[in-house]
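> Sharing a sequence plus its predicted fold:
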Amino acid sequence: MGLSWKEGVLTILLGAAAASGLTTLILFLVEATSILLPADTKFGIVFDAGSSHTSLFVYKWPADKENNTGVVSQALACQAEGSGISSYTSDPALAGESLRGCLEEALALIPEAQHRETPTFLGATAGMRLLSSEEQLSGRAHLSLEVARVLSQSSVDFLRRLALVGLDEGAFAWITINYVLGSLLQYTFSGEWARPPEATLVGALDMGGASTQMSFVPGGPILDASTKASFILYGSSYSVYSHSYLCFGRDEVLNRLLARLVQGSHSGLARHPCYHSGYRATVPLAPLFESPCVHTSMPPGAAQNLTVEGAGNPGACVSAIRELFNFSSCEGQADCTFDGVYQPLLQGRFYAFSNFYYTFHFLNLTSGQTLDTVNATVWEFCQRPWKLVEVSYPEHTSWLRDYCASGLYILTLLLEGYGFSEETWPSIEFRRQAGGTDIGWTLGYMLNLTNMIPAKAPAMKQAENYGIWAAGIVLVGLTLGAILGAAAVQLLWPRD
């Protein structure tokens, strides 16, 4: 006796459900593949405690790294309120408190679960290096304790304070500029990271308030070991020449210039060749001679205040600036700058940032102008009457009187000090940022530090191909439909 219509329909539906269900199971078991989930993101915090201000930077990088070095990017930049921490020696508690605002911004950005594992460093640069007397060293110790107290109370992993030596300050800045320009690592069209040709490396010219740094890879060996910094980045080795000139930062050069004028003045009035004609101001003398870079004491019987008048004489200004250098110590030596400092022959392009950039940006000289144009522009600006300068730049009142001296000092340093010429001048680019990233030592420091932070491999997970996954969903739907259809037939079909 044959099957009834009801039994036939049930058999077909149940067979379809079994077939589609079995096919779905086979697809999910056989076609599953292993995939790597994106690596976790690591964070790091670096405070740049300079002579004139303190800045905080938050950096991030994928935890799996690239050839042992992190692919680092800037996530936050914050400038702390007030001046540099070295200015708080009379009230060290304020040094630590000045960091709280930026630290709170950083903690709001970093996921709370990662606060405890976020390495945090504070690097004190030339401003702290200048605190050398017994009293100043005691104040420096109190500053360090107060800064450590505030950072240790936070939820981050505060590891150490760094009294950054000049060699490192310059060399880390060299890492930063070459990294953001893609000269250390580039992402290729084939989807892989690769090392660019060494010819793309650039030198770094940095100028803070208390010191200035020169760093580059020379064409030959570095003969003075004290000026050599060595790194291994993304599996490649680099030997960088770097030297920091303490007391040759912008602020300290301006102090030294004024102090020499005071020494040569036997009255309460001094004519400053670098200030614009018509400028006149009264300045207190005691703070000037408290600077460790001013190696003379206040003249006996000198008044507490000095009246300074501008002469607007760029030629005399250059002569006064040249007296701050000891060029005679390098006579007859091709590999020497000034003050007897060794420097290999210049090679390649250079990026000049920080106060190099700020001064030339104010003078509108950051667009690749020729050396003749730069010289003419600076001299013309120095010869403008003070009243005209004040009217022309009402928003630059704090540093306005000093741009003439700063511009002429930069030209003297680059040309007579470092040895740039009319032919090599075009190799210098004046920039504040590169690739949207602030240029300075902090990024280079964090990038080099990632070599010592353990990598974390991406997590492995089983996953389906999208097409297989879609087919499986369709088959699951067919299986459920067949089962529901069979149930409906069994319950609703009229009995024979």
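In hand now; what should we look at? Residues are numbered from 1 along each chain as shown.

> Please count neighbours and contacts with C-alpha atoms only from this point.
Noted.

> which other helices and strands contact the helix or strand hosting W61?
W61 is part of strand 54-62 when elements are defined by DSSP states H and E. Secondary-structure packing of strand 54-62 (3 or more C-alpha pairs under 8 Å, 6 or more residues apart in numbering; DSSP states H and E): strand 41-49, strand 73-79, helix 100-109, helix 441-449.

> again, only this time at 7 Å
Packing contacts for strand 54-62, counted by 3 or more C-alpha pairs under 7 Å, 6 or more residues apart in numbering; DSSP states H and E, involve strand 41-49, strand 73-79.

> thought F350 was touching I428?
Yes. Counting by C-alpha atoms under 7 Å, F350 touches I428, with 4.8 Å between them.

> The two: who's more crowded?
Set F350 next to I428 and count neighbours by other C-alpha atoms under 10 Å: F350 wins out with 24 against 20.

> adding another structure so you can compare the two:
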Amino acid sequence: MALRLAQILPPVVLLVLAIVGILLVVLPARETTKTPENMYGIVLDAGSSHTAMYIYKWPSDKQNGTGIVTQHSECKVKGRGISSYAGIRGEAAKSLEACMQEALSQIPKSRQAQTILCLGATAGMRLLDIVNSTESRRVMKEVETKLRSYPFKFKEAVILSGQAEGAYGWVTVNYLLENFVRYGFVGKWLNSGRETIGALDLGGASTQITFETAEKVEDESNLKELKLYGQTYKLYTQSFLCYGQDQFLRKLLAHLIKTQGVKSPIFHPCYPRQFNTTIKLGQDVFNSPCTKSYRPAKFDPYMNVTVVGTGDGGECLASVKKMFSFDNCTYSKCSFDGVFQPTVKGGFMAFSAFYINYNYLTRLTNISIRSSNQMANAMRLVCNMSMTEMVEKTNQMERYLKNVCAVSHFVKILLTEGYVFDEDAFPTISFQKKAGGASVGWALGYMLTMSNLVPAESLGLMKAMPSGTWTAILTLFILLLFFALGYMLLIYRARTKQDLV
């Protein structure tokens, strides 16, 4: 009797385990077997160099105030950022029309009235607001009027502060990586228990750093507290206006002109050897508040100047370093320009122009950059390349490649000397364009906040278990069920034969 029990017990245990497993996987999903109609949200990211429209979607039967948010589509607005239309009436609004028509065609009419629509303008409009606040207000009113003309649920069109831009980027990164909550095998979302990671954003006119810190934030303007999923996150966030990629390049040209004098040609150590281009002083260099301190007392804004590349990596580094000031810190510690910063801690994701520059470096050199030394090696190779070599290796246009050496030096100094990512901390930076299938930036975090899709108190559904994972787990338990039944059948047949004998 004991022997027979010992033979039957293992398959019975497997059978029970398989049935319980199938019930745990299937029952939580029973309510979602009918595909719900989607809700949508639209964010226009009005940057300094261009505007992008992102459409997000989530099931309409969201739980506890949040939904399964995914990126539905993306549209690049033709032309430059809306700040470039200062003084040109109607053009800022007109530039948005093609992408807004795309939104009309992609979002069902039955959902358009509930679709949240918002526009966030960043550093380009912040700069315009400094130079000409009247024109800044006119441009924002113009685009708001245009957006209100569409059948969507318009929320706002605003100029975001640098700190808000950094915080929204941090929310996006950690949301997509499921660092706030995670999916449980019983069909519920649970506190993930994971550490959050910092966000490094490099745009055209500004750059942002945001990360969670336990240190005292000595400058209150850098402190932001967010309550998400019942937890409070204490963030350090700082935005550096005029340290975006485009404005830095203008400042570098302005520095070279100030050093060498207003003449033609100007020798540029960061451009490839023998490469040359022509610029207009008033249009390409001295029309920005970021270059005001370099502006000559007298110059002809319509003067054309030829800029000739010398491909001198050492001189390029020396020139780029002069864009930063590491003196005059009134706090216990600073990053640069006298700005307080606690010690960087944990992992970081670098996106936007950080990723673009990283991608150029790796494509041009085939070096996998995991340390600051490897970045320095890649930069030395790139700064010694001719424009012909660079074009052949990337199949990209010269206007993008001419600045790779300069931007690489800028990024390395910003990360290692500015933000103080030393040899131990640098490998914690992950350079990414997307996470979880969505573009990384501040737009998703902004939309989540505007639509209350990230609850402050209760846990809610964030990202669905991928259908492939769900299917694999269900298949595993079904196979286990058949195995248990087959095992029991073999035992039964063996016992039947034994009884007949």
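Thanks, I have it. The structure displayed is predicted, hence computed values, not measured ones.

> Mean neighbour count, the helices and strands packed on strand 54-62 of structure 1: which tops it?
Sort these by mean neighbour count, taking mean count of other C-alpha atoms under 10 Å, and strand 41-49 sits at the top with a mean of 23.

> Provide the aligned range in structure 2 for it.
Across structure 2, the stretch matching strand 41-49 of structure 1 (TM-score structural alignment) is residues 38-46.

> which strands and helices sit next to the longest helix anywhere in structure 2?
If you go by DSSP state H, structure 2 has its longest helix at helix 467-500. Where contact means 3+ C-alpha pairs under 7 Å, 6+ apart, helix 467-500 of structure 2 is packed against helix 2-26.

> what sits up against the helix it packs on?
V186, L474, F477, I478, L480, L481, A484, L485, Y487, M488 (C-alpha atoms under 7 Å, 6 or more residues apart in numbering).

> I'd like those residues laid out as TSV, including distance to Y168 of structure 2 and neighbour count.
Supplementary listing: those in TSV, determined by distance: C-alpha to C-alpha, whole Å; neighbours: other C-alpha atoms under 10 Å:
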residue	distance to Y168 of structure 2	neighbour count
V186	31	14
L474	37	19
F477	41	21
I478	43	17
L480	45	21
L481	47	22
A484	51	21
L485	53	16
Y487	55	18
M488	57	19
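
> contacting residues for the aligned partner of F340 of structure 2 in structure 1?
Alignment note (TM-score structural alignment): F340 of structure 2 maps to Y342 of structure 1. Applying C-alpha under 7 Å, 6+ apart, we find Y342 of structure 1 in contact with D335, C336.

> so is F267 of structure 2 in a helix, a strand, or just coil?
Secondary structure, DSSP: H, G, I helix; E, B strand; the rest coil: F267 of structure 2 is strand.

> so what corresponds to it in structure 1?
Aligned by TM-score structural alignment, F267 of structure 2 pairs with R271 of structure 1.

> which residues does the spatially closest residue to its match that is not a sequence neighbour contact?
Leaving aside its chain neighbours, R271 of structure 1 sits nearest to E309 (4.8 Å; criterion: C-alpha to C-alpha, 6 or more residues apart in numbering). Counting by C-alpha under 7 Å, 6+ apart, E309 of structure 1 touches A270, R271, H272, Y279, R280, A281.

> pretty sure E309 of structure 1 is in a helix, no?
No. E309 of structure 1 is assigned strand when assessed by three-state DSSP, not a helix.
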